[in-house]
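Undergrad: dropping the sequence and predicted coords here.
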Amino acid sequence: MKSRKNPLFNKSGLADPTAYHALKPMIKEDASVEKQSSEIIKIIKSIISLTGFELISRIQIRHKKSGKEFK
């Protein structure tokens, strides 16, 4: 699969397994952080709803280790 989103291939569309295996731990960690951020935002929204309040603006959080921001 030579997709632009497939990390096994470089920008030229050629397989680059060495780079992929080097980046694989970072890719996994990034996916984990994405999943955690999604889950925590859902939990916060549920707590807001269960306590009789409603959200009137976006929730914005930052992952301390990576500095990545989520909305």
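TA: Happy to help now that I have it.
Undergrad: drop to CA atoms for contacts and neighbour counts, all remaining ones
TA: OK.
Undergrad: the helices in this structure, which residues?
TA: Taking DSSP state H as the criterion, the chain carries its helices at 17-50.
Undergrad: for comparison:
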Amino acid sequence: MDKLKGAKMNNPYFNSEGYADPTAYAGTKNIIKEESETERRASELIKVLKFIIRLAGFELIERVKIKDTKTGREFR
């Protein structure tokens, strides 16, 4: 039963008590989708940058840190 509760806690369709909350989900699903798309793009960009660095014969010695100009969110 705890496994099911844990799965619900990570699902935006359910509220913090584990009950289905379609109204809140409908209001936030586009935001969640946008955030995950931004995160995916940032991850892909960092992978490409690391590939280019290696291809050019260099080694990355510190973390890559980028900032989305639209949202201001930072990624490492």
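TA: Structure's in. What do you need? From a predicted model like this one, the values you see are computed outputs, not experimental measurements.
Undergrad: not counting its neighbours along the chain, what's nearest Gly18 of structure 2?
TA: Spatial nearest neighbour of Gly18 of structure 2, excluding adjacent residues (Cα to Cα, 6 or more residues apart in numbering): Lys8 at 5.9 Å.
Undergrad: ok, how many other residues are close to the one you found?
TA: Lys8 of structure 2 has 18 neighbours, counted by other Cα atoms under 10 Å.
Undergrad: tell me the buried residues in stretch 12-20 of structure 1?
TA: The neighbour-count check on stretch 12-20 of structure 1 (16 or more other Cα atoms under 10 Å) flags Ala15, Tyr20 as buried.
Undergrad: which part of structure 2 matches that stretch?
TA: Aligned by TM-score structural alignment, stretch 12-20 of structure 1 falls on residues 17-25 of structure 2.
Undergrad: cool, thanks, talk later.
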